[in-house]
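Enquirer: got a sequence here, can you build the structure:
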Amino acid sequence: MDGSRNGIRDRVHRLVLPVIAALGTVALLGGCTNGASPSPTRAGPAEAGPRRATNELQEDYQKVIKDVLPSVVQIETASGLGSGIVYDDKGHVVTNAHVVGRARDFKVTASTGSGALKAKLVATYPEQDLAVVRLDQVPAGLKTAKLGDSSKVEVGHIVLAMGSPLGLSSSVTQGIVSAVGRTVSESQEGGGTGATIANMVQTSAAINPGNSGGALVNLDSEVIGVPTLAAADPELGDTAPGIGFAIPVSTVKRIADQIIKDGRVTDSGRAALGITGRTLLDDTFTPVGVAVVETVEGGAAEEAGIRVQDVITKLGDTGITTITSLAEALAAYQPGDKVRTTYLRDGSERTAEVTLGEI
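Expert: Reported below is the predicted structural model:
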């Protein structure tokens, strides 16, 4: 995690997507005419219902913030900062792998006012951009986050994002779940891990530098995801407003539980082809497939007869043009799945049924 050009120590970890922002004109309408002040009005019966509903929603927000914010911490390394969530009462804190970077020791600040706490890395798993650190001492009042159920997350649900954007600890933004089931590939620029992550939750809640590793929370005070990425608009050269992505809580649980139990991830649940590849370009510099640079001995590709210098062009019915598109296609499968793989060898198209391995 590197320092930003603006002096902010946690850089934006952007996902570059073909997102085009629509810039509209906003008309600001005054509440009075010719400088005259509007007369005070009293809410009639028709207005009482909406106002009551607004007050109730505001109370819901305040309750969620009171319930969850004590479980959200700021994580600081020698090179930057991010956020984390308190995973259990033993002082384990879950965050993004790109937040911890190469660091092994951290300063963790909770919203309970206990001051900076020392913590050490348990393990990092860049393949899913997740990591676990552990506090040297667990202070009184530190609250464990309540984790939700990914299968119950639906488009339109109201959510709050909590973390330390721009170093402003205990900050909260609001939005909705915009989509579920997104497969997203991180950039490796700015300290990103380059991971391809399946089933991400897309949200309109603002995710800014420093929010990474924090909490995406529903109105039941449950953490449903870990904010990780903000989409970037190639037209503007900056983040695309209102398009952020969070790792689903189901993935967080699976990875964190293994790290806490075994000190590493023993069962990724991620399918692998068992190759090292590179994107192949044609004479017009257009990507046309993934050239196999190396195969894992006894791996899925080698067992299916795929060799070095073969060019993979399709996985199942999905066309493959780049190494990223291959990773995204693999994210839809499980280890052990059989998939028809199309490839070129000496200019001739071939196919093979590959039994996928595991990362």
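
Enquirer: contacts and neighbour counts: CA atoms only from here.
Expert: Fine.

Enquirer: gap between the two ends of stretch 210-224?
Expert: Terminal residues of stretch 210-224 lie 18 Å apart, using Cα to Cα, to the nearest Å.

Enquirer: buried sites along that stretch?
Expert: By neighbour count with 16 or more other Cα atoms under 10 Å, stretch 210-224 contains the buried residues 210-219, 221-224.

Enquirer: all strands for the stretch 1-150 of the chain, in order.
Expert: For the stretch 1-150 of the chain, strands defined by DSSP state E, counting those that start in this stretch occupy the ranges 14-16, 72-76, 81-86, 92-95, 105-110, 116-125, 130-135.

Enquirer: and these, which is most packed in?
Expert: Of all the strands of the stretch 1-150 of the chain, strand 81-86 has the most neighbours on average by mean count of other Cα atoms under 10 Å, namely a mean of 31.

Enquirer: which residues sit against that strand?
Expert: 1, 9-10, 71-76, 92-96, 99, 142-145, 163-165, 167, 209-215 (Cα atoms under 8 Å, 6 or more residues apart in numbering).

Enquirer: got the strands of the stretch 1-150 of the chain as JSON lines, with distance to Lys261 columns?
Expert: Output for these, formatted as JSON lines (distance: least, Cα to Cα, whole Å):
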{"stretch": "strand 14-16", "distance to Lys261": "31"}
{"stretch": "strand 72-76", "distance to Lys261": "22"}
{"stretch": "strand 81-86", "distance to Lys261": "16"}
{"stretch": "strand 92-95", "distance to Lys261": "11"}
{"stretch": "strand 105-110", "distance to Lys261": "20"}
{"stretch": "strand 116-125", "distance to Lys261": "10"}
{"stretch": "strand 130-135", "distance to Lys261": "11"}
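
Enquirer: what separates Val226 from Ile85, distance-wise?
Expert: Between Val226 and Ile85 the computed distance is 9 Å (Cα to Cα).

Enquirer: what is in contact with those two at once?
Expert: Common neighbours of Val226 and Ile85 (Cα under 8 Å, 6+ apart) are Thr95, Gly213, Gly214, Ala215.

Enquirer: between those, which is nearest Gly319?
Expert: The nearest member of those to Gly319, counting by Cα to Cα, is Gly213 at 32.7 Å.

Enquirer: contacting residues for the nearest residue to that closest one once chain neighbours are set aside?
Expert: Distances taken as Cα to Cα, 6 or more residues apart in numbering put Thr95 closest to Gly213, at 4.1 Å, once the chain neighbours are dropped. Shown in contact with Thr95 (Cα under 8 Å, 6+ apart): Ser83, Gly84, Ile85, Leu130, Ala131, Val132, Val133, Ser212, Gly213, Gly214, Val226.

Enquirer: to compare against the first, here's the next sequence to fold:
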Amino acid sequence: MSDDTSATGPSGETPQPQDPAPTGPAPTGPAPAGPVPAGPAPTGPAPTGPVPATPATATTPATQPASTGRAWLIAGLATAAALILIAGGFIAGTVTTVALSSGSSGACNAVSVADRVLPSIVTINVAGPTGAGSGSGQVISSDGYILTNNHVISPAASGGTLSVRFSDGHTADATLTGRDPKTDLAVIKVSNEKSLSVIDVGDSHSLVVGEPVVALGAPLGLSSTVTAGIVSALGRTVPVPSDDDRNAILVGAIQTDASINPGNSGGALVDCSGRLVGVNTAIATVPGDNGQRSTGSVGIGFAVPQAMAMPIAHELIDTGTVSYPTAGVDAVPIPHAVAQHYGVSDGLFVQAVTRGGPAADAGIRPGDIITSINGSPAVSIDVLTAIQVTSQPGDEVKVEYERGGQRHTTTVTLAEG
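Expert: I've put the predicted structure just below:
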């Protein structure tokens, strides 16, 4: 677990402890795996391995962003061992395919929704030093701002090109406005475009399980694709690979059985009135024979709820970044085998605390082992990330930790990041 005092990144693998102080173990060993985002679709032949999860930054589409290889992360989905993939896509083709289903009892009229929403949905093509691929997005303002996933655009974040294909087939260059690896969201902008169709924004708070929804985007690079389904569940917490070997956390994610595949990442999940309720981000896959995994939709997809996505989008437009509260602590997970060897508890080894910061003020020191945060076992940095993206400066966090074999409890008051 680590917050803004340490580097964040997209790979989904957990950093290893580094030379801990004598007061605690020096954890080493393989980093735990975790869920992966469903990212952009790589340009080129469709890969035979796992599909990218969210970021579009690698060259191999397997549970990673729009084309970079990411680690598979295990998602606890009911009784099945499912793997979360970035909803990326393959084959940045020029064919426009619209899969429409007629309205029926208990389902959206997908023809009507497609007619209303598709003009605001775009295919995003990305190329950069770390790879190339394609994903999806939606126009959220008439002056050209487009909301998508961070993993879709991350290959071009440090130098590269972004272009957007609109539903009528015309293309335009785009620039990066800002991105937030913690929530896997990003905003890009096209200029000199007139009469852009803007997606209507709904209310994800009003969603109920079983409600029909429609997903729109560019799976496998197939622009203007529409699929329909229902809200399968609400309030999921899903970690997906992000920048710098860290995870993004989809907090309160919407689970849907509307077909979502690589390339759908960043696209819209809408209600039957065509209003945005979520940003499609990740999909689950299941293990197969000989270690092979399915790479397409198995009816378990995840979307960032509109109530979280739109405020972050506006903050990115206003400032280019998103600020989060900090605990002022840098910590890394202790592998279970290492904890057993040293006879200490599983948890997060505190490598450093910010002088005069919240953790230091609460009595936490380097070498301590944090065992729980707000009652949740602290076995992953995802626990802290989830606290950050759902909290405000001034919020109090209950922390249990171990020092010299003794258990302690303290309260950390989060500060401005």
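
Enquirer: follow-up on the earlier one: aligned partner of the residue nearest to Gly213 of the first structure in the second structure?
Expert: Aligned by TM-score structural alignment, Thr95 of the first structure pairs with Thr148 of the second structure.

Enquirer: which stretches in the stretch 151-300 of the first structure count as helices?
Expert: 249-262, 300-303 (DSSP state H, counting those that start in this stretch).

Enquirer: so which of those gets nearest Ala272 of the first structure?
Expert: Nearest to Ala272 of the first structure, of all those, is helix 300-303, at 7.5 Å by Cα to Cα.

Enquirer: what range in the second structure matches that closest one?
Expert: By TM-score structural alignment, helix 300-303 of the first structure lines up with residues 358-361 in the second structure.

Enquirer: how much does that stretch stray from the first structure?
Expert: Following superposition, stretch 358-361 of the second structure is found to deviate from the first structure by 1.6 Å on average (mean Cα distance after the TM-score superposition for the first structure).

Enquirer: ends of stretch 392-400 of the second structure, how far apart?
Expert: 20 Å.

Enquirer: sorry, back to before: residues in contact with the match of helix 300-303 of the first structure: which ones?
Expert: With Cα under 8 Å, 6+ apart as the test, stretch 358-361 of the second structure has contacts from Thr326, Ala327, Gly328, Val329, Val353, Thr354, Arg365, Val412, Thr413, Leu414, Ala415.

Enquirer: of all those residues, which two lie farthest apart?
Expert: Longest span within the contacts of stretch 358-361 of the second structure, Cα to Cα: Arg365 and Ala415, 17.5 Å.

Enquirer: alignment lookup: Ala116 of the first structure to the second structure.
Expert: Counting by TM-score structural alignment, the partner of Ala116 of the first structure is Thr171.

Enquirer: OK, contacts around that match?
Expert: Ser163, Val164, Arg165.

Enquirer: for Gln306 of the second structure, see how far away Ala46 of the second structure is.
Expert: Note on Ala46 of the second structure: its distance to Gln306 of the second structure, by Cα to Cα, is 31 Å.

Enquirer: no no, Val399 of the second structure
Expert: Separation of Val399 of the second structure from Gln306 of the second structure (Cα to Cα): 30 Å.

Enquirer: got a list of what the equivalent of Ser232 of the second structure over in the first structure touches?
Expert: Using TM-score structural alignment, the partner of Ser232 of the second structure in the first structure is Ser178. Neighbour list for Ser178 of the first structure: Val155, Gly156, Val201, Gln202, Thr203, Ser204 [criterion: Cα under 8 Å, 6+ apart].

Enquirer: return the member of those residues nearest to Ile255 of the first structure.
Expert: Among the contacts of Ser178 of the first structure, and counting by Cα to Cα, the member closest to Ile255 of the first structure is Val201, at 16.9 Å.

Enquirer: and for the spatially closest residue to the closest one that is not a sequence neighbour, the neighbour number?
Expert: Closest residue to Val201 of the first structure apart from its sequence neighbours, by Cα to Cα, 6+ apart: Val180 at 4.7 Å. Neighbour count of Val180 of the first structure, defined by other Cα atoms under 10 Å: 20.

Enquirer: wait, Val180 of the first structure touches Ala198, no?
Expert: No. The criterion here is Cα atoms under 8 Å, and Val180 of the first structure misses it with Ala198 at 9.8 Å.

Enquirer: identify the contacts common to the two.
Expert: Common neighbours of Val180 of the first structure and Ala198 are not found (criterion: Cα under 8 Å, 6+ apart).

Enquirer: circling back: adding distance to Val290 of the first structure and neighbour count, write the contacts of Ser178 of the first structure out as a markdown table.
Expert: A markdown table is the format used below for the contacts of Ser178 of the first structure (distance: Cα to Cα, whole Å; neighbours: other Cα atoms under 10 Å):
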| residue | distance to Val290 of the first structure | neighbour count |
| --- | --- | --- |
| Val155 | 34 | 14 |
| Gly156 | 38 | 12 |
| Val201 | 28 | 28 |
| Gln202 | 28 | 27 |
| Thr203 | 32 | 29 |
| Ser204 | 34 | 22 |
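
Enquirer: for these, which ones persist in the second structure?
Expert: Contacts conserved in the second structure for the contacts of Ser178 of the first structure, using both residues aligned by TM-score structural alignment, their matches' Cα atoms under 8 Å: Val155, Gly156, Val201, Gln202, Thr203, Ser204.
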